[in-house]
Structure formats: C-alpha cells, structure tokens
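Student: give me a 3D structure for the following:
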Amino acid sequence: MIKSRSTKIGDWVIAFICLLCVLVCLLPLLNILARSLSSADALVKNEVLLLPKGLNFDAYMTVLGDSKYTWSLLWTAILTVICTVWSMFMTVMCAYPLIYDNLKGKKTIIAIILFTMYFSAGTIPTYLLLKELHLLNNPLVLILPNSISVFYVIIMRSFLFGIPDSLRESAELDGAGPLRVLISVYLPLSTPVLATLALFYAVGRWNGFSDALMFMSDRTYFPIQLLLYNILNSITSVEVATQEGFSNPGLSETIKSATVMFATVPILLVYPWLQRYFISGVTIGAVKG
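Tutor: All right, here's what the predicted structure looks like:
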C-alpha cells in the first residue's frame, strides 16, 4: 500500500510528538541517574546534566548498606504483591456477576458502584472510620481501604461482557456453575485485561505514600515512597533529617538521587514483562460493552 504525501507527513508529525514525549519522560530520569553517580563537588558546582562527573558508587553503597532502605524496599515489594493479588481478586469478583442479565438488582448495584466513583466521604471521615476499626498504625490500613478501583471494575466488566455468551452457555450445558465458568472460560480469555489492571494496581501501590503518611506512625511499615518523601524533605527539616539518620538537614544530593533511583527502577522493570498485554488490555476493555 502506497501512502500519500499527506499521510507520510502525518506519520512524521506523530513520530516527532512521540519522540518528544519519550524525551520528556526519559531526560529527568537520566539526570537523576547522572547525579546519583557523580561526586558531591560536581553537584555543588552544578556541572551535572545527563552524564555523571567524578564517577563513583558511594551513594549506592550507602543506600544498599543501610538496613532501613533495604527493608523498606523489601516491605514495599511484599506489600505491592499482596495488594495487587487482593485487588485483582476483588475486581474480578465485583465485575463478573455484573455481566449476568438475570442478576437481581443489577441496575441498583451498578448505580451504587458508580456513585462511589464520583463521591467519597473525605479524609477526616475516613480517618475516623479507620480509627473505629482499629486499623490505624496497622499494616492492613495499607491494603484494605484501597483494595478496589471502580474504574478498573468498569474496564473488567466491559472486557468480560465482550466475550461471546455462547462460550458460557456451552460450559453451562456441560454442567459448569458460575464459578467454574469464570475459572475455565472467562479468566483464560482475559489475560490482556488482567495483566493490564494488575500493572495499574501494582504501580499505584508502589508509588503510594499518602495513606501511610496519614494512617501509619510505625516506621517499620513505611513504604519506600514515604521513606523517600521524608529523605527529600530532610533538606529543610532538621527533625526529619535526624529521624532518617542524618546529623544535619544538608543531605547529600548524591544520596537523594540514589534513593530516587533505588525507589524507581524496580517498578520500571515490571513494564517489559507486561507490555504486550498493555495496549490490548486497555483498548479492548475500554471500548466494549
């Protein structure tokens, strides 16, 4: 197929825009990487842009040699896995019944679910509720309150709704119940949307820190992002700097940059494994139904 000149120009414009988006995302990361590998003198003189000056790995040795960082990273990884598995279970269990036309009160249930998407009680009522449930300063407070996303439920339901009813009816004729149909028919066909939503949930939990900031005081269960938040703020707070193990608020720029890389790279490594499911999972789940 021969493309017209206007089509070729359009392709080049789109490619240029995509390149700009890539650079906008990539250049700050390269700058942080260069700063984490540079000497303190080079950073003080503001000589570091995209390439490290005075190459050294002291910052990474400091970060990896401190049990506070390694445990926070390990705890965040464990928390991310638990939250992702639990959230996916809740999402599937919520979305799957809504594809049945004979579900009693289906419209009411959908209306209630959609209502929670646009309206919430707010931070203070949520805090008081968690306090009454004795979840404050409890690791479960990082898992249960945000265990499901209404938007992701809608995507999941749309994807399941797009699977031909004939497949379900064939399984039901063979004596399969609703749970068996879900496990044997729907889930094997839903790999793209499952992988995509799992990635969304995992990234959201890995990057989350506001819930721990508001509801947790036990530093043992601080996720890596909250630890990073405290470290980056320590340059202006003597109290936080002391808590983080630094004798003064003038935290080394190399340590801060290394900590940012330390908290960012692990979740970035997940994307290549799920990339092939990403586009199909989002587009199919979003337009069907």
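Student: going forward, measure contacts between C-alpha atoms and count neighbours the same way
Tutor: Will do.
Student: quick check, central residue of the chain?
Tutor: Val203 (1.4 Å; CA atoms, centre = their mean).
Student: is it true that it touches Leu268?
Tutor: No: using CA atoms under 8 Å, Val203 is not in contact with Leu268; the gap is 9.0 Å.
Student: picking up where we left off before, not counting residues beside it along the chain, what's closest to the residue nearest to the centre of the chain?
Tutor: Excluding the flanking residues, the one nearest Val203 by CA to CA, 6 or more residues apart in numbering is Ile267, at 6.9 Å.
Student: and the one you found, what helix or strand is that in?
Tutor: Following DSSP states H and E, one finds Ile267 within helix 253-268.
Student: on the three-state scheme, Gly245 is what?
Tutor: coil (DSSP: H, G, I helix; E, B strand; the rest coil).
Student: next, the second sequence, to be compared with the first:
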Amino acid sequence: MNKFRSRGEKAFDVFNILLLAAAAAITLFPFWYIAAVSLSPIEQVMRGGLILWPESLTLESYKLILTNAHFTRALWITVALTAVGTLTNLVLTALMAYPLSKKRLKGRSALLFLVLFTMLFSGGMIPSYLVMKWLNLLNSFWSVIIPSGISAFNLIILKNFFQGIPEELEESGKMDGCTNTGVLFRIVLPLSMPAMATFTLFYAVGHWNQFFTSILYVTNSKLWPIQVVLRQMIIQGSTEEFQAAIANETTEIMPTTIKMAAIIVATVPILFVYPFLQKHFAKGVLLGSVKG
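Tutor: Predicted coordinates:
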C-alpha cells in the first residue's frame, strides 16, 4: 500500500466512504423505523410524527402476532414451502444443468434453445392456471413449487459453471467405479458449493417472498404463506382472525404497531439464511480438488 498518497486520492476515499455510508443509512432507515414503531407504546404512536426510538419498549404487538394461530400457521407454511421448494429447485436445476454441460449430449442444442425460449416467452397466466387446474394442484402445496421448479437463468449459469470443472476429475471418478450420478453428487456438486450456495439463497428468498403464485392458485386462507397474510394486513387493513384477536385483547393495541411487528417477523427469518451461506461465496471453485 502506497503511504504517499495525493490529496485528491484521499479526498476521493473520503467521498466514497461518505457516499456508501449515506446509501447504507437510506437502506437501513425503513427497517429501523418499522422496528421502532413495532416496539413503541400506543401513546407514542398515536401522537404521530417520526419515531426513531421507542419511549418505552413493549412487546405486546409481537405477543399478539406470535400467539395468533392464523399468523403462526402461515409462518410455518412459509418455512416448509421455502425448505421443500429450495431443495426441489436445487435438485432439478443440478440434474438438468449437468447433462447440458456435456457437449456430447445428443439434442443438446435443441434443449438449450427450449430453455432460452422460456426466458423470453411464457404460456401466460390463464393457460398456467388451467394447467394447474387440469393437474388437480389448485389449493395444494405443490401448486406453488412446481411452476418455479427450474429457473432458466440459474440453469444456464450452473451449466456454464459445470463446464469449467476439468473433465479429468470426472474421468478419475469413473475409473474408481462411479456412475454418472455418482460423479455428479460426489465430485461435481462438492466442487460447486459456491454456485450452489448462491442459488440456494436466490431460490430461498424467492420462495419466502412470493405471494402472487399463492394468490393465483391458493384460495383457501388456511394454506396461505406469510407474505399473503402480510399483504392482507397491510393493504386490506387486517384479516378477520386478527380483527377478532384484537377485539378479545384487554389492552388496546394500535393496528399500526401490529402491522409493523408482522413485517419484522416476516422479514427477520430469511435474513439469517445469508450468514450460513456467505462463507461459500468466496471459496475457489476447485479448492482442494487437485491436491494429493
């Protein structure tokens, strides 16, 4: 590092730091405000104005949210949907990307064309709904998972990633008795952890935040994920279950604080996924694979 830096370089660094700090503050401010309102007493919220720090901490809104059967059921449905959906996405994407990464595969160009075609054109909402209805998948868990089983964009990236793995590693695995499936799961996928971790995060966030597919295919409110319930609370005031719960509460709670608490509860779980995956992002693709 050069110790003798010009004033222009130092000024540029200061400008970058201030700019990034301002961008971070703008990004974090909505989350901070929502958390502050959700923890604020009703008197402070009723006075209005900008709340940056609660006068006294109260967890009444969180208590009401987490003890409501409708909300907790939606939360567990979302957890299960995210886990099963992400696993399904990763398996299907890897199983299709691996053979497409081999130039010796017959019909490879035609299959790649079909994959790219889906990135530009789709059947549309009504045909997709009719297909789900014909398959008897409406109001089911799989109606939300199957339509997004494979992302064409992620498939292309993973295919290119597999192509970068040396063929010699796969050939050595076959010499040791591995089948194509064994090579994929014992050699290729372990070397592809950075890519798989990235796609795990993409797919998980997509499943956790999706609500339009559930609105389209799921009409039973007992099967709604958390984002649909949250949408009902924010846009349409509150659900009937929450209206009944609020009416039965002995302590008066501002509906705004309930909405803010619901947003925090629906947002925080998916934020904890990233720390478990970030260690794989910077790892080398072939780290340790050529060592004796």
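Student: map the residue nearest to the centre of the first structure onto the second structure.
Tutor: Val203 of the first structure maps onto Val205 in the second structure, with residues paired by TM-score structural alignment.
Student: mind telling me what element that match is part of?
Tutor: Counting by DSSP H and E, Val205 of the second structure is found in helix 193-209.
Student: what about that helix, how far off from the first structure?
Tutor: Relative to the matching residues in the first structure, helix 193-209 of the second structure has an average distance of 0.7 Å after the fit, by mean CA distance after the TM-score superposition for the first structure.
Student: which strands and helices sit next to that helix?
Tutor: Contact here means 3 or more CA pairs under 8 Å, 6 or more residues apart in numbering; DSSP states H and E; on that basis helix 193-209 of the second structure packs against helix 69-100, helix 152-163, helix 255-271, helix 274-281.
Student: distance from that helix to the middle of the chain?
Tutor: Between the centre of helix 193-209 of the second structure and the centre of its chain there are 6 Å (CA atoms, centre = their mean, to the nearest Å).
Student: so the residue nearest to Val203 of the first structure sits against Tyr201, correct?
Tutor: No: using CA under 8 Å, Ile267 of the first structure makes no contact with Tyr201, being 11.6 Å away.
Student: identify the residue of the first structure aligned to Ala35 of the second structure.
Tutor: Checking TM-score structural alignment: Ala35 of the second structure goes with Leu33.
Student: quick one: contacts for its match?
Tutor: Neighbour list for Leu33 of the first structure: 52, 257-258, 261 [criterion: CA atoms under 8 Å, 6 or more residues apart in numbering].
Student: let's go with 7 Å and repeat that
Tutor: Counting by CA atoms under 7 Å, 6 or more residues apart in numbering, Leu33 of the first structure makes contact with 257, 261.
Student: helix, strand or coil for it?
Tutor: helix.
Student: now it: how far from Ser120 of the first structure?
Tutor: 39 Å (CA to CA, to the nearest Å).
Student: again with Gly208 of the first structure
Tutor: Counting by CA to CA, the gap from Gly208 of the first structure to Ser120 of the first structure is 19 Å.
Student: more neighbours: which of these two?
Tutor: Gly208 (18 against 10; other CA atoms under 10 Å).
Student: which residue packs closest to that one, ignoring adjacent ones?
Tutor: In space, and not counting its chain neighbours, Gly208 of the first structure is closest to Gln225: 6.7 Å by CA to CA, 6+ apart.
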